[in-house]
Every structure is written in structure tokens, then in C-alpha cells.
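Trainee: how would this look folded up:
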Amino acid sequence: MSGRNWMMRRLVIDSIRSDPEWMNGNYTSQPRSLKFASVFFAIATNGGTQALHKATSTRQKADAFLDKRLNDAFVGDANDHLYQWDASRDYDASIDLEKIRAKVLAINAADDERNPPELGLLERDLKRVPDARMMLIPGSDSTAGHGTTGQAAFWKKALVDVLQQPPMASN
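Mentor: Just a heads-up that it's a prediction; the model follows:
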């Protein structure tokens, strides 16, 4: 856990903990910073750059989009959110990749804000997995950044082609 991904999580944690309404976790109502930080994190790390720009191509559209997000119903607990975000501080998905014996298909999106493909981390680490393949969904004004991989419409047609490619392992 590093880079922008960790910095954004840390900002969520610090914004809640520094909110006087949090009261060191002894609040009687949810601190306002919880919803604000959650909306901020979601916009900053999900939605896709092109799609978000298309949807909010003017300041007025951007303000309306943001106002809607901030006014939408929100269910959450500040202490639960803190635990969730803080629990990722030492997460490292690259440990023991060589031990994986199952076929692996890693799908990422070109416009993924949390796991940006331009860093090359996924491609580098998948070479350590004996039978791994990778699919990179091109970014567009209809993809959703980090959320794209959860939408089969973006990857199901290309799945057969990717599975026929040779594994990425370098050995």
C-alpha cells in the first residue's frame, strides 16, 4: 500500500480523526467528515477520468454532480470506516505470488485511478505467477475507472482471446 492509493486512504482517516465531532470514537451521531471524506475518496479514485469529465463537462454540471453526491443518503459508521481504511496500511498483494498454482486472470482498466496501469506493478508482479494472464480494458468516456472491472460488459467479449494468450510468467 503506497503512493496515491495510500495517501488518499490516509487523508480519509486523518479527516475523520481530526473532526471534533468524532470525539475520539465516542460520538453519539456520525461526524460530518465521514460522508465528506467518503464522497471525496470515491470521486478521486473511481469513475474514470474521461467518463467523469463527460458527465461534468461544465462547472455547473460538476457542482450539481457533487451536490447530489453530498446530499445522497449515506449509511456508515465512522469507527467502522476508520478500521476499514486503516486495515489496508500494510496490505501487500505481492507476497508469495510464486506459490499460486491456480490459473489467474487479472483484469484492470486503463483509467483505474487506484491501481494505475502506467505504474506497471500488476504486469511486473504477474510475471511471478506461473499461469497468469492480464486483461487491460481501454479507458473511454463510458468506462468507470476503478469500477470498470466489476462490469462484465467491458471485458466479457475479450475474455476468450485473453485466455488463449500465453501466461505472463518469465520462467
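Trainee: switch to C-alpha atoms for all contacts and neighbour counts from now on
Mentor: OK.
Trainee: can you pull out the strands in the protein?
Mentor: 104-109, 132-137 (DSSP state E).
Trainee: by contact count, what packs against the last one?
Mentor: It stands for strand 132-137. Counting contacts by 3 or more CA pairs under 8 Å, 6 or more residues apart in numbering; DSSP states H and E, strand 132-137 is packed against strand 104-109, helix 121-126, helix 159-163.
Trainee: that one to strand 104-109, inter-axis angle?
Mentor: Angle, strand 132-137 to strand 104-109, by axes from the mean of the first three to the mean of the last three CA atoms, to 10 degrees: 20 degrees.
Trainee: now do the buried residues in strand 132-137.
Mentor: Neighbour-count burial for strand 132-137 flags 132, 133, 134, 135, 136, 137 (criterion: 16 or more other CA atoms under 10 Å).
Trainee: what's the answer for the first one, then?
Mentor: Residues of strand 104-109 classed as buried by neighbour count (16+ other CA under 10 Å): 104, 105, 107, 108, 109.
Trainee: mind listing what the fourth one touches?
Mentor: This points to residue 108. Neighbouring residues of residue 108 by CA atoms under 8 Å, 6 or more residues apart in numbering: 115, 117, 134, 135, 136, 137, 146, 148, 149.
Trainee: apart from its neighbours in sequence, what residue is nearest the third one?
Mentor: If I follow you right, that is residue 134. Distances taken as CA to CA, 6 or more residues apart in numbering put residue 106 closest to residue 134, at 4.8 Å, once the chain neighbours are dropped.
Trainee: what do you get for the fourth one?
Mentor: If the residues on either side of it in the chain are set aside, residue 135 comes closest to residue 107, at 4.7 Å by CA to CA, 6+ apart.
Trainee: and what of residue 79?
Mentor: Excluding the flanking residues, the one nearest residue 79 by CA to CA, 6+ apart is residue 25, at 6.3 Å.
Trainee: surely residue 130 and residue 96 touch.
Mentor: No. Taking CA atoms under 8 Å as the definition, residue 130 is not a contact partner of residue 96, at 11.8 Å.
Trainee: more neighbours, those two?
Mentor: Per other CA atoms under 10 Å, whichever of residue 130 and residue 96 has more neighbours is residue 130, with 20 against 10.
Trainee: what's the distance between the more buried one and residue 137?
Mentor: Using CA to CA, to the nearest Å, one gets 22 Å for the distance from residue 130 to residue 137.
Trainee: now the second one, please; I'll put the structures next to each other:
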Amino acid sequence: MDSFEFENGEVLNDVKVEYMTFGTPKYDDKGVLNNAILYAHGSLGNYSSMKKIFPLSCKSDPFDKEKYFFISISSLGSPGSCSPSATDLKNRFPKYSLVDVVNFQKQFLKEKFGIEHVLGLIGNSMGGFVGLTLAIEYPDFCDFIICGVSTFKVAGHDFILSKFVDEIITSDPDYAKGELTYSLIRTLRIACLAEFNFGLSKEALRDMSNIELASEFENFGNESIETDIYDLKYCNAACMNYDVEDDLDKIKSKVLIIACKQDPHFPPELDAIPMSKMIKDSELIIMDSELGHLCFNDLESIKNELNEFMEEFDDC
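Mentor: Presented below is the predicted three-dimensional model:
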């Protein structure tokens, strides 16, 4: 995009947007795309996270590729799109909020596809933050939201986890230099390892031997150093300040909330269940999966429930 203006008034020019599309575009009498579904990924993911719904995209599946046209965008702050690492601005990148993430995607959809209304949005984890924020800021923009393993505010243990990650990063004196050093690589690895316990369920972790766990922990840390520490810092800060609890009554979209009984990040009793009571037109599915917070990789297990929800939007 030629430019993008942040909530705080800062502007970046020549803005890069990474995306992919999948499915069958359909148009109304005026030539406007009318069957677009946006996919919003989790923190520091990218467009390829949409692969989670591919197993449910065949004929008669809930996300039938012959019925719908999917657009997945690497969000603002993610390395493939406009981000601290992609712009090389590092710690000089404008601070952004979840509203900025929403506006970034909304502006791109308008400029690239001429879209001013989408059929729906599917988002997991931070993608759920994006979906709810979009539905609150622009109540008429989408007909439905599927909000998976997510919440209405970062609080309690999740807020402390975000604070802990932030503390690890900012405690390194080299962070302020805005350039990668050996110390920052080590700090990045430690900050990412703080998240290790919040993916798979406690049951899945307990089923592994300590030798297996130590190996998985080591591999997780080694893989994490491919992340940019500034991308992580900015994304973590945006999520840490996320709280839409007082605005859920503004949502007009139909909302499907998907939770997982074994999710260590957002336990249903603290997040999904209260949220389902605060959003007037909402449905709730609680999965039973030892994948825990990663249960969007097992959506086939709730195929029937997803089909039932998507039936309402078959005639798009």
C-alpha cells in the first residue's frame, strides 16, 4: 500500500502486505466480491496459518472452497508484512494496537480487492482478538466471526506471561541499540521459552518422558531464534493491552466461539464461557483435545458443529 496511518498519527509509506487467497470468488450484480472470508492468524504467525482450515474445504465441508473465497493476510507487525523486521526500523517502528491491526487489513481489502464488507472472519488466538476488535470497531463489516481459542481481554496469568516476556526483553541493555547482538539472540530464546508451557495441554506434556520434554524444549528454543526480537516485543505489547470486555455489546455479527477444555492459555471457564454470555448472538463449542491451545489443528473433530454454523451463510 502507498501508506498506512497508525492510531497514534504516525505514517509509514510503501507498506508491504503479504497475503494469499484460496477458493472461488463470487460477485454480485455490481461486480463486488460477496463471498470473502478473512483468516486472521495468531501472534507472529502469517498467511500460511490458513492451512488449518484446508482439511475442511472439500465439497460439503464447512469451508467448501467452491462456495467461499478465503483471504489470509500476514498481519501488521508480522515479519512477512509491514513490521519492525521487514522495515528494518526495529525499535523505531511505530507502536501499534489491535485496532491498527484491524485497520491495516481493512485498508488492504479495500485497496486490493475493492472489498468493504466480508462474509466472515475466522481467527485463532490473537486472530480472535482481531475478529472481535473488527466486529466492535466496524459492526457492519462482517456477517459472522469464528473466534477460536481466544478471549475478550488479556488478564490474570496471561497478562503476567506477557509482562514476563516484556521484562525479559527490555532487561537486556542491547535492546535499546536497535541492532541484533549475541546477547539479544540469547534473550530472544529465553523470552520465547517462557511460552513453551502454554501450547500443548498439561495432559500432553505429562504423557511425555522428561527426556522427550527436554528435547522438545530445546528444539522450541532453537527454532525461536528465527523470530525477530523486535517483532516479538511489539506484538506482545499490542496483545498485552487488549481488552474489549466493555464493548462486546456493540457486536452485530453472529459469533461462534471455539474453546478447548485443555487450553492452558485461555481456559473455557475463564474466557470462552463468560464471553459467550456477554455476546448476545453467539454460540459456544468446547473441544476436547490434548492439543490444548493448538487445537485449531484438529478442527475436523468438530466438523458437524461447524457445518451447522455455516449453513446460515450457504446462500451468499
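Trainee: any idea what the TM-score is?
Mentor: The TM-score (TM-score structural alignment, normalised by the length of the first structure) is 0.78; 155 aligned residues with a CA RMSD of 2.3 Å.
Trainee: the most centrally placed residue in the second structure sits in which helix or strand?
Mentor: Closest to where the C-alpha atoms of the second structure average out (CA atoms, centre = their mean) is residue 127, at 2.3 Å. Assigned by DSSP states H and E, residue 127 of the second structure belongs to helix 126-137.
Trainee: what range in the first structure matches that helix?
Mentor: Across the first structure, nothing matches helix 126-137 of the second structure (TM-score structural alignment).
Trainee: report all helices and strands that that helix contacts.
Mentor: strand 36-40, helix 98-113, strand 118-124, strand 142-148.
Trainee: start and end residues in the first structure for the shortest one, please.
Mentor: Correspondence between strand 36-40 of the second structure and the first structure is not established for any residue, with TM-score structural alignment as the criterion.
Trainee: am I right that residue 296 of the second structure is in contact with residue 122?
Mentor: No. Counting by CA under 8 Å, residue 296 of the second structure does not reach residue 122; the two are 10.8 Å apart.
Trainee: common neighbours of the two, please.
Mentor: In terms of CA under 8 Å, 6+ apart, residue 296 of the second structure and residue 122 are both contacted by the residues residue 148.
Trainee: ok, residue 237 of the second structure - contacts?
Mentor: With CA under 8 Å, 6+ apart, residue 237 of the second structure has these contacts: 162, 166.
Trainee: alignment lookup: it to the first structure.
Mentor: Using TM-score structural alignment, the partner of residue 237 of the second structure in the first structure is residue 86.
Trainee: SS state for residue 72 of the second structure?
Mentor: Under DSSP: H, G, I helix; E, B strand; the rest coil, residue 72 of the second structure falls in the strand class.
Trainee: how close does residue 72 of the second structure get to residue 39 of the second structure?
Mentor: The gap separating residue 72 of the second structure from residue 39 of the second structure is 5 Å, by CA to CA.
Trainee: tell me which stretches of the first structure form helices.
Mentor: For the first structure, applying DSSP state H gives helices covering 3-17, 32-45, 49-55, 59-71, 78-86, 121-126, 159-163.
Trainee: Throw the helices and strands packed on helix 126-137 of the second structure into TSV and include distance to residue 208 of the second structure and mean neighbour count, thanks.
Mentor: Shown next, in TSV, are these (distance: least, CA to CA, whole Å; neighbours: other CA atoms under 10 Å):
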stretch	distance to residue 208 of the second structure	mean neighbour count
strand 36-40	31	27
helix 98-113	36	18
strand 118-124	26	25
strand 142-148	26	25
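Trainee: find the nearest non-adjacent residue to residue 20 of the second structure, please.
Mentor: Closest to residue 20 of the second structure by CA to CA, 6+ apart is residue 72, at 5.5 Å.
Trainee: which residue in the first structure lines up with residue 252 of the second structure?
Mentor: Match for residue 252 of the second structure (TM-score structural alignment): residue 101.
Trainee: which residues does stretch 29-39 of the first structure contact?
Mentor: Residues outside stretch 29-39 of the first structure that contact it (CA under 8 Å, 6+ apart) are 11-12, 15-16, 19, 21-22, 69-70, 74, 77-78, 81.
Trainee: buried subset of those residues?
Mentor: Buried by 16+ other CA under 10 Å: 12, 16, 21, 22, 69, 78, 81, out of the contacts of stretch 29-39 of the first structure.
Trainee: which position in the second structure pairs with residue 26 of the first structure?
Mentor: Aligned partner of residue 26 of the first structure by TM-score structural alignment: residue 178.
Trainee: could you do residue 126 of the first structure as well?
Mentor: Counting by TM-score structural alignment, the partner of residue 126 of the first structure is residue 276.
Trainee: which residue comes closest to its match once chain neighbours are left out?
Mentor: Per CA to CA, 6+ apart, closest to residue 276 of the second structure is residue 282, 5.9 Å.
Trainee: check contacts around the one you found.
Mentor: Contacts of residue 282 of the second structure were listed using CA under 8 Å, 6+ apart, and they are 254, 255, 256, 257, 276.
Trainee: surely the third one meets residue 284?
Mentor: When you say that, I think you mean residue 256 of the second structure. Yes. In this structure, residue 256 of the second structure is within contact of residue 284 by CA under 8 Å, at 6.0 Å.
Trainee: from residue 256 of the second structure, how far out is residue 272 of the second structure?
Mentor: Applying CA to CA, the value for residue 272 of the second structure to residue 256 of the second structure is 10 Å.
Trainee: where do the contact lists of the two overlap?
Mentor: Jointly contacting residue 272 of the second structure and residue 256 under the rule CA under 8 Å, 6+ apart are residue 284.
Trainee: and residue 48 of the first structure, what pairs with it in the second structure?
Mentor: Using TM-score structural alignment as the criterion, residue 48 of the first structure maps onto residue 201 of the second structure.
Trainee: list the contacts of its match.
Mentor: 262, 263, 264, 290, 291, 292, 293.
Trainee: which position in the first structure pairs with the first one?
Mentor: For residue 262 of the second structure, the equivalent position in the first structure is taken to be residue 111, counting by TM-score structural alignment.
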